[in-house]
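Participant: sequence below, structure please.
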Amino acid sequence: MNDCKYFSLALDESTDVMDVSQLLIYTRAVNNSFEVHEELLKLVSLHDTTKGQDIFNAVESVVSEHGGFDKLSAVVADGAPSMQGRRTGFAGLLRQSGVDCPILHCIIHQEALCAKSMNFSHVMDLVTKVTNLIRGGNRSLNHRKFVAFLDEVSAAYGDLQMHTEIRWMSRGKCLERFFALRSEIPVFLEESIRCDTSAYCSQLRDTDFLCDMAFLADITSHLNRLNLQLQGRGQTVSDLYAHMNAFNAKLGLFKEGFQSDRPNLAHFPSCEEMRKDAPECEETMLKYKAEIEKLQQQFKSRFQDFYAMQPRIALFTDPLSAAVSEQPPELQLELCELQADPFFQANRNERGISFWRLLPESRFPILRDFALSMASMFGSTYICESNFSMMKHIKSKERNRLTDETLFQLMQIGCTNIEIDIQSIVRQQERPQVSH
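Facilitator: Below you'll find the model as predicted:
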């Protein structure tokens, strides 16, 4: 932090096993050689309220130990009012303190909110109810019978998967299995479940309902694939923006597929299965064009913070093709030199940080400074979310008396990318034996 050129912050808050709010503050710092380091800066335990002022005070206190906000390039957080509020939220208070940098809403959170916009609750309600009837709560006998039944009929899967609302990607896996077992489930309900399941069985044999389930399973699978692409450490803002743009293009392709009288279902395998089973459902599938349009609209209305950065992202991604006249005046002269230099034209296959590392500081000080700022930016809070799982293991029911400082130190060791030679440290601390 002290030696870096720029740094950004990723903030997220969750409660531990003792209902104490824990604020994770991660930093992504880049030095003058374009070496990027993502490390846990601090874990702050908030024992009282978790308002925007509390979060701002905690972050300001931590960052002031490392030189303040002067090198801050961006902040990314979730969409909670305490984080993103323009007046009393962390974002608003940061602006009021004189810090002018992009404050981003985590791109993974926004993608998950887009996915929730599709109105297929009638499908998920039935899938959840039937799954709980077979393997939920204390229905272990039903569950054992169901697994044995699937094995007996050589079904595509050996069991159903539970769906949990807080695990965004579980819906896709749950739907995929449920649709694959759509023929076996009603047979099992009629033969083995004692309570009245006729309403469920009639729906599971209704072509329109199965078409809805097939479409939801396919589009959720595509959304899950995007979610996986947005995850992972070390991704730049331009990497995340590229994934999102690619998905926008895919949505346009999907919409075109549902415009003709005979839908093109090359990218919707479950819908294709339904068409083979019930050719008359083709007309029903034309209505899914409106659902894709709704999803497109969600992707256009959200991600405004990323769209606002689009010119900077485009310049960082491909400086040799950027329109010079559209760039800020302070970058234009150096950009002209860069684009005219045959050495850099020959190295245009290099992308992102690896390309910017080639620029000598003596010739391109302003462009390099711009690139360093972009390279330091987080685009999501993935690094926080993934390490909350570690926090749950460290401060478990059996170790719930850990102090705040000890929890932070254990988290530091568990989350760091720096290789730690524990045995060497222990040997250094051992006192030499005193002979008598």
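Participant: C-alpha only now, for contacts and for neighbours.
Facilitator: Fine.
Participant: list the buried residues of the longest helix belonging to the chain.
Facilitator: Counting residues, the longest helix found in the chain (DSSP state H) is helix 207-230. Counting neighbours by 16 or more other C-alpha atoms under 10 Å, one finds that the buried residues in helix 207-230 are 207, 210-224, 226-227, 230.
Participant: got the angle between the following helix or strand past that helix and helix 207-230?
Facilitator: Next along the chain after helix 207-230, taking DSSP states H and E as the criterion, comes helix 237-257. Counting by axes from the mean of the first three to the mean of the last three C-alpha atoms, to 10 degrees, helix 237-257 lies at 160 degrees to helix 207-230.
Participant: structure for this one too, so we can compare:
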Amino acid sequence: MDKWLKRSAEGTSNEERNAFESSSNKILDKCAPKKSKTYNFHQEWELDYFFTMVKENCCCLICNTSLAMPKKGNLERHFNTMHSKYLTDFPPNSEIRKSKLQALKSQLQVQENMFSGPIEQSKAATEASFQVSYRIAQKCKPFSDGEYIKEIFEEVSDSLFKNFKNKNEIKKAVHGLQLSRNTVMRRIEIISKNLNEQLQKDIALCVAFSLQFDESTDVTDTAQLLVFIRMVFEDFSTKEELLGMISLKGKTRGLDIFTEFKAYICQIKLCMYKLVSMTTDGAPAMTGIHNGFIALCHKDEDFPDFISYHCIIHQQVLASKRLNTKHVMDISFKIVNSIKGKSLQRRLFKQQLDEKEPELAMHTDVRWLSRGKFLQRFRDLLDEIIKFLDERGDDYQQLRDLDWQCDLAFLADFTGKLSTLNLNLQGKNKTLTEMMSSIAAFQCQTASMIVDIEKKKFEQFVNIKDHMEKHPNYNFISKKYTTEIRAVVADFEIRFGDFRKIENLVQFISYPFNDSIDHSDIYELATKFADTFQMEHMMLQNEIITLSCDIFLKARSSSGQDFWALVSKEKYPNLKNCVEQLHSCFGSTYLCESAFSYLKQTKSKQRSRLTDAHTLDSLRLAISNYKPDYAKLVEDTQTQCSH
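Facilitator: A predicted model of the protein is given here:
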């Protein structure tokens, strides 16, 4: 039509062309589709014609007839034609007419409830099913426990709701729970997907993140690589979550770990440009110079320049092993195994102890805290052990040697302090500042320990003090023990070199307004920041100088709020970016180590056939800080009661 009109208008005068265009517009208006009119329902029509709106449909309250459009003429025609009797029986604007309207509306509501009631009950049963399945996964229980929980509900409902008027309704609701083994399995899959979606949204929102890795074998000898992520946001809040679990079916070389991990991050489309650091357990497959996992990541172009750390807790344990405990541990370990290893000997020794006395503790190198507890318990029960061995006919002369007893007392005291340090390093949401402060504090305490031993005050060595009180004439040689302490401290200095490289950066972040910082220190700080995080040196130096003179921020540096959350991103873009990246760093692989405990409970000998996908789903629910969005889960699920 448009092309025809255009061609017809060519070759004419202006007046003819204008007349032609006006006539063509009229033709086009007639050809255009008519706009549909919109009719709105008026509230007074309820009383006038006994009509109401039900889900965008105009419905008659008397005969339940629905009209296509809420038009007054349509309503009036239907009422006068079909229900003219109501005009005489219920006069307009009378009280009896209003009462009749309310009665008809109540009757309609009852009819709606007859259909909506079962749907709402079905949704409630589905939501309860999700909640029970979530708790089952959190406690690392089998999927089949859902049926057991339902059986308990049904059994106790008779007694628990005996005097309730709606007892039958409650029992019916309990019976409608969907908790079969397959249903619980599907619920856990759906919840895990929901939690993972929340994680992916936070990864997209965060400004920087770091990763920690650790690998261990499950009950089926499958190597499982756990990956945790620590995200930092613009307000300096942080979140630590399980990113994924990668199953290594074959070898666990650095190349194998790298290949599987790269395939995994491509699958989940992880934005690697936000990566700041990686923390590992220090195994050769992870930290090998040429073919280690970290080395391969540095060589790959898809990975940005990142920092790598050896877990600070592992380093602390390795440094603690520098302590010479062999002559004490070998004898103690042999004696405890001879008692605890046989049921008869264990019963006889237990009879010899008082009820309030603790039993002997076992020791294994895998458990970091067991050595201190083992030695302390052995020394507490030393007299009972000697008596028991004499009755049994075993002769251990070392137990009566005062030098050996003093060595035992020293090791019990010092390993106890190392265990306390280890506990301070453990925990979730531990920052580098807190961990490095704990290490520095322990090193300072060792200096006072050495003075305490040299002056023979024994204020920090309660076991040695007890030994000296029992044997006042004992010739105590302090040099032997101070040498051991100094050797451990020297090993600490060597092993924590990676963290000491950024020690001055951490100190500056913790308190940027230190009066002792001069211009040379500012230059070194800017250089260290620039080298560590690939920033422009001069811009960082200028921002540090400007910050040191910022009166507004200096006045608020001692407030209870997080200081760096108050720093303007526009005024200090490079410096705040460095702080955000440093704030995201992991200091240890504690999350991986603790997650392996949940993995052992989830995939136990009784559940050895659990697939890797279901293992990951259950593990995510057990350790995640996210909460399921039950409303969304129910909305996306086809709800129905159990049959």
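Participant: quick TM-score on the pair, please.
Facilitator: Overlay of the two chains. TM-score (TM-score structural alignment, normalised by the length of the first structure): 0.92; 420 aligned residues with a C-alpha RMSD of 1.9 Å.
Participant: for the longest helix of the first structure, packing partners?
Facilitator: If contacts are counted by 3 or more C-alpha pairs under 8 Å, 6 or more residues apart in numbering; DSSP states H and E, helix 207-230 of the first structure sits against helix 107-115, helix 121-135, helix 170-180, helix 237-257, helix 269-277, helix 282-285.
Participant: so which of these is nearest residue 357 of the first structure?
Facilitator: When these are compared by C-alpha to C-alpha, helix 237-257 sits nearest residue 357 of the first structure, at 16.3 Å.
Participant: what's the closest one aligned against in the second structure?
Facilitator: Mapping helix 237-257 of the first structure onto the second structure (TM-score structural alignment) gives residues 432-452.
Participant: outside of the matching stretch itself, list whatever touches it.
Facilitator: For stretch 432-452 of the second structure, contacts defined as C-alpha atoms under 8 Å, 6 or more residues apart in numbering pick out 312, 421, 424-425, 458-460, 482, 485, 489, 499, 503, 506-507, 510, 583, 585-587.
Participant: filter these down to the buried ones.
Facilitator: 312, 421, 425, 458, 460, 482, 485, 489, 499, 503, 506, 583, 585-587.
Participant: which of those residues sits closest to residue 209 of the second structure?
Facilitator: For these, the nearest to residue 209 of the second structure is residue 585 (7.4 Å; C-alpha to C-alpha).
Participant: contacting residues around the closest one?
Facilitator: 209, 210, 211, 230, 276, 277, 278, 431, 432.
Participant: what is the nearest of those to residue 521 of the second structure?
Facilitator: Distances from residue 521 of the second structure to the contacts of residue 585 of the second structure, taken by C-alpha to C-alpha, are shortest for residue 432, at 21.3 Å.
Participant: could you tell me how many residues sit around that closest one?
Facilitator: 22 (other C-alpha atoms under 10 Å).
Participant: the helices in the stretch 1-150 of the first structure, which residues?
Facilitator: 52-64, 81-84, 90-96, 107-115, 121-135, 140-152 (DSSP state H, counting those that start in this stretch).
Participant: give me the contact list for the last one.
Facilitator: Here helix 140-152 of the first structure makes contact (C-alpha under 8 Å, 6+ apart) with 134, 135, 157, 158, 159, 184, 188, 192, 193.
Participant: how about the longest one?
Facilitator: The set of residues external to helix 121-135 of the first structure that reach it, using C-alpha under 8 Å, 6+ apart, is 139, 142-143, 146, 160-163, 175, 178, 200, 209, 212-213.
Participant: of these, just the buried ones, PyMOL syntax please.
Facilitator: Here is the PyMOL command that selects the buried residues among these (16+ other C-alpha under 10 Å):
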select buried, resi 142+143+146+160+161+162+163+175+178+200+212+213
